[in-house]
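Undergrad: mind looking at a prediction? Sequence and model below.
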Amino acid sequence: MSNEKQGFARTLSHRHVAMIALGGTIGTGLFLGAGSSISKAGPAILLVYIITGLFVFAMMRALGELLISDDSKPVFIDFMTQYLGKKAGFVLGWTYWIGWIVIAMTELTAIGTYMHYWFPDMPTWPWELAFLVALYLVNIIAVKAFGEAEFWFSMIKIIAICAMIGTGLILALGHVKTSMGTTEFSTLWSHGLVANHGNTLLAAFQMAFFSFLGVEFVGVTAAETKDPLQTIPRAINSIVFRILVFYIGALSAIMIIQPWTNYKAGESPFVQVFSGIGIQSAAAIINFVVLTAAASAINSAFFTTGRMLYSLAGPKSRFGRLDRNHIPRAAINLSTLIVGLSVVVNYFFPTDAFNLISSTASAAFLIIYMALMVTHLVYKKQVKEGNVSGTKMFKLPFSPWSDYLTIIFLGLIFILMLITKATMFTTILSIIWIVFLAIVAQIKIKD
């Protein structure tokens, strides 16, 4: 089906897509969760992120090759339906949809918590409702409005990271004394290179991987991107460089300014560092950054779930239609109503209940990523057999070996989650969810 028949408007520019791709790799995991990662790995966390980043890049190159082969598909799950079958597409499509719904619900709950920092005497639900309505309006006005919102959400995160890197360089080059001691580059390695004798290093891989959840989101924007044959490859190819700059740079700066042994799990290292050098409003600044990160996640969730539901529903359903602004408004409306239930549910269930479900969704994303690599393998086989036309301009390097290695890496992360006490239950829940959908697909769908 051509993009013209679908009626999508190509209004997302390279500037939008580049920032969407970058924003998908930078979440609250870096700003709030880096302390836990550092405490588990020490300076070895840099190597963990480099290795994980390379496999994420391989996955994105595979996704990019699929997108370039047919840029009219509204969501990348459509490639899974084409190459793995309708049943697999059904299971993976609804898993991806519900995964983003749950992420949006948990992030909406988090927004209430972040606003509580400034307004402790005010209930959280009005803030949650206000953000819900504002981001819904952004998504139904025009695709370009969504792109602009994501651009500035990502820019705020980048400014915070650049501030951390710049602070580390200035303090280290000037050998500046702070409340944490004299800042030296050698602080990075002078307290050892691996935490806990390497006993918790594997857990750091799991945490690093989940920092990148959502990186595939750029694959949902292809059908609404200007010049996708140029824009998508440029955005994907920039991911590795940006991972090195923003993750490796920020984490290095954090461990140069203050010995890595001083960081504690559950405390933001950004707040610790900025507070330690005398910035009294550090906690408020980082609270604002994570607030925008949560808003960005909800914004992305509305965009993704709308397109996903549009694709799953089909043209005969009201949810499979576009409005005059070339937006699947009905699909976005339903997704927004479901996400909005979190405002009501928060009255009856603790936040921990949402965190539990969110972790289950995160584990399910691993299955989707592995399925993406399998889809790429099937696609390459189809190209080799002459059943579909391939692309010469943007290929996954070293395929099929890079496909196999990425699947093995993702599989090991999944196994690690399955045998780790903290994530075992949620991982089993994700398996049950997949099995349930597979049974439904077997009953309802005929390939």
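TA: Right, received. Where do you want to start? Residues are numbered from 1 along each chain as shown.
Undergrad: going forward, measure contacts between C-alpha atoms and count neighbours the same way
TA: Fine.
Undergrad: what segments of the protein are strands?
TA: In the chain, the strands defined using DSSP state E lie at 177-178, 181-182.
Undergrad: as CSV, those strands with mean neighbour count and distance to residue 415 would be great.
TA: Converted to CSV, the strands of the chain look like this (neighbours: other Cα atoms under 10 Å; distance: least, Cα to Cα, whole Å):
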stretch, mean neighbour count, distance to residue 415
strand 177-178, 14, 43
strand 181-182, 16, 41
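Undergrad: I'd like to know how many residues surround residue 52.
TA: Counted with other Cα atoms under 10 Å, residues neighbouring residue 52 total 22.
Undergrad: apart from its neighbours in sequence, what residue is nearest it?
TA: Excluding the flanking residues, the one nearest residue 52 by Cα to Cα, 6 or more residues apart in numbering is residue 209, at 6.2 Å.
Undergrad: picking up where we left off before, figure out which of the strands of the chain is closest to residue 296.
TA: Minimum separation from residue 296 across the strands of the chain (Cα to Cα) falls at strand 177-178, 34.0 Å.
Undergrad: ok now the closest one, how far from the chain's centre?
TA: Put simply, strand 177-178 sits 36 Å off its chain's centre (Cα atoms, centre = their mean, to the nearest Å).
Undergrad: what segments of the stretch 201-350 of the chain are helices?
TA: For the stretch 201-350 of the chain, helices defined by DSSP state H, counting those that start in this stretch occupy the ranges 201-211, 228-243, 249-257, 269-276, 282-313, 329-345.
Undergrad: make TSV from these and add mean neighbour count to it.
TA: Below are the helices of the stretch 201-350 of the chain laid out as TSV (neighbours: other Cα atoms under 10 Å):
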stretch	mean neighbour count
helix 201-211	20
helix 228-243	19
helix 249-257	25
helix 269-276	21
helix 282-313	23
helix 329-345	19
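Undergrad: okay, the strands of the chain in JSON lines with distance to residue 81 next?
TA: Formatted as JSON lines, those follow (distance: least, Cα to Cα, whole Å):
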{"stretch": "strand 177-178", "distance to residue 81": "57"}
{"stretch": "strand 181-182", "distance to residue 81": "57"}
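Undergrad: isn't residue 23 right up against residue 149?
TA: No: applying Cα atoms under 8 Å as the test, residue 23 and residue 149 come out as separate, 11.3 Å apart.
Undergrad: pasting the second one now:
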Amino acid sequence: MTDIAHSVASDISGGAELSRSLKSRHVSMIAIGGIIGAGLFVGSSTTIHAAGPAAVFSFAIAGFIILLVMRMLSEMAIALEGVQTFPDFARAGLGHLPGFLSGWLYWYFWVVVVAIEAIAGAQIIHGWFPGIPELAIGIALMAVLTAVNLMSARAYGEFEFWFSSIKVAAIIVFILLCAAWAFGFTSGSGATFINLTQHGG
């Protein structure tokens, strides 16, 4: 390890720890819920509509890159005892400036994503309740997200656990419905995988 890595690890390991009120089920569903956002339902449909079957390859390449990054982070987590956040990993491996930038870029990412998630959620809910303006729905969603994040870590963990469970259940239902259609159980014309190559893809 470099001198910076040693200093970062020693600085962090010597500090006081916060109390741990989240259970493993909370942490697991927070991770899954963070992966499954409104972009999966809204953004993927736009990408598939624009690119066709090529979107599958794009998602696969992006997923492989993310897998590599997570493998690297896991190796650093084992090698650097006491370091627990990725800005500290960047600081230990690349220097103080990359660590500083990655922390603030992460903050900026969530500032933007929360607004995008609220807009996407407002579009979806507006489709169900067209009488309610999208702006009002978006503001209500932002208020709920803010209120949840201001609660205790345990309350946030419970909220995220149950709402992530709803998202996971919805995705499983979508997969089963699409599989039933693609294999010809509910489609009138039999299996529909041929549409990947015919009619322009």
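TA: Arrived safely, thanks for sending. Remember, it's a predicted structure, so these values are computed and weren't measured experimentally.
Undergrad: related to what we said a few turns ago, who has more neighbours out of residue 23 and residue 149 of the first structure?
TA: Shown here are residue 23 of the first structure and residue 149; by other Cα under 10 Å, residue 23 has more neighbours (28 against 20).
Undergrad: what's the counterpart of that one in the second structure?
TA: Here residue 23 of the first structure is matched to residue 33 in the second structure, going by TM-score structural alignment.
Undergrad: was I right about its match contacting residue 159?
TA: No: applying Cα under 8 Å, one finds residue 33 of the second structure not in contact with residue 159, separated by 10.7 Å.
Undergrad: can you give me the helices in the second structure?
TA: For the second structure, the helices defined by DSSP state H cover 3-13, 24-35, 38-41, 43-51, 54-79, 86-94, 96-128, 134-150, 153-182.
Undergrad: go through the strands of the first structure and name the closest to residue 412 of the first structure.
TA: strand 181-182 (39.7 Å).
Undergrad: which one of the helices of the stretch 201-350 of the first structure lies nearest to residue 154 of the first structure?
TA: Per Cα to Cα, nearest to residue 154 of the first structure of the helices of the stretch 201-350 of the first structure: helix 282-313, 7.7 Å.
Undergrad: residue 160 of the second structure touches residue 28, doesn't it?
TA: No: Residue 160 of the second structure lies out of contact with residue 28 (Cα under 8 Å); the separation is 9.9 Å.
Undergrad: ok, the two, which is more surrounded?
TA: For residue 160 of the second structure and residue 28, the more surrounded residue by other Cα under 10 Å is residue 160, and the numbers stand at 22 against 15.
Undergrad: okay, stretch 106-116 of the second structure sits on what stretch of the first structure?
TA: Counting by TM-score structural alignment, stretch 106-116 of the second structure corresponds to residues 96-106.
Undergrad: that stretch vs the second structure, average distance?
TA: After superposition onto the second structure, stretch 96-106 of the first structure sits on average 2.0 Å from its aligned residues (mean Cα distance after the TM-score superposition for the first structure).
Undergrad: map residue 368 of the first structure across to the second structure for me.
TA: In the second structure, no residue is equivalent to residue 368 of the first structure according to TM-score structural alignment.
Undergrad: which residue would you name as the spatial centre of the second structure?
TA: Centroid-nearest residue in the second structure, with Cα atoms, centre = their mean: residue 35, separated by 2.3 Å.
Undergrad: next, the buried residues of stretch 167-181 of the first structure.
TA: The neighbour-count check on stretch 167-181 of the first structure (16 or more other Cα atoms under 10 Å) flags 167, 168, 169, 171, 172 as buried.
Undergrad: how about stretch 75-85 of the first structure, aligned to which bit of the second structure?
TA: Counting by TM-score structural alignment, stretch 75-85 of the first structure corresponds to 85-95 in the second structure.
Undergrad: measure residue 16 of the second structure to residue 7 of the second structure for me?
TA: Note on residue 16 of the second structure: its distance to residue 7 of the second structure, by Cα to Cα, to the nearest Å, is 16 Å.
Undergrad: who has more neighbours, the two?
TA: residue 7 (12 against 7).
Undergrad: can you tell me what residue 410 of the first structure aligns to in the second structure?
TA: So, by TM-score structural alignment, residue 410 of the first structure is left unmatched.
Undergrad: what is the neighbour count of residue 410 of the first structure?
TA: Neighbours around residue 410 of the first structure, by other Cα under 10 Å: 21.
Undergrad: same question, residue 12 of the second structure
TA: If you count neighbours by other Cα under 10 Å, residue 12 of the second structure ends up with 15.
Undergrad: assess the claim that it and residue 82 are in contact.
TA: Yes: with contact defined as Cα under 8 Å, residue 12 of the second structure reaches residue 82; the gap is 6.0 Å.
Undergrad: just to revisit the earlier point, contacting residues for the closest residue to the match of residue 23 of the first structure other than its chain neighbours?
TA: Spatial nearest neighbour of residue 33 of the second structure, excluding adjacent residues (Cα to Cα, 6+ apart): residue 164 at 4.7 Å. When contacts are counted by Cα atoms under 8 Å, 6 or more residues apart in numbering, residue 164 of the second structure touches 29, 30, 32, 33.
Undergrad: now with 10 Å, please.
TA: 26, 28-37, 158, 170 (Cα atoms under 10 Å, 6 or more residues apart in numbering).
Undergrad: including distance to residue 50 of the second structure, could the residues you listed go into CSV?
TA: Shown next, in CSV, are these (distance: Cα to Cα, whole Å):
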residue, distance to residue 50 of the second structure
26, 36
28, 33
29, 31
30, 31
31, 29
32, 27
33, 26
34, 25
35, 23
36, 21
37, 20
158, 37
170, 24
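Undergrad: show me which of those are buried.
TA: 26, 29, 30, 32, 33, 37, 158.
Undergrad: what's the closest of the residues you listed to residue 144 of the second structure?
TA: Looking across those and measuring by Cα to Cα, the closest to residue 144 of the second structure is residue 158, at 14.6 Å.
Undergrad: distance check, the aligned partner of the closest one in the first structure against residue 377 of the first structure.
TA: In the first structure, residue 158 of the second structure lines up with residue 148, judged by TM-score structural alignment. Residue 148 of the first structure sits 35 Å away from residue 377 of the first structure, taking Cα to Cα as the criterion.
Undergrad: contacts for stretch 75-84 of the second structure, please.
TA: By Cα under 10 Å, 6+ apart, stretch 75-84 of the second structure touches 1, 5-6, 8-15, 69-71, 73-74, 85-86, 88-90, 92-93.
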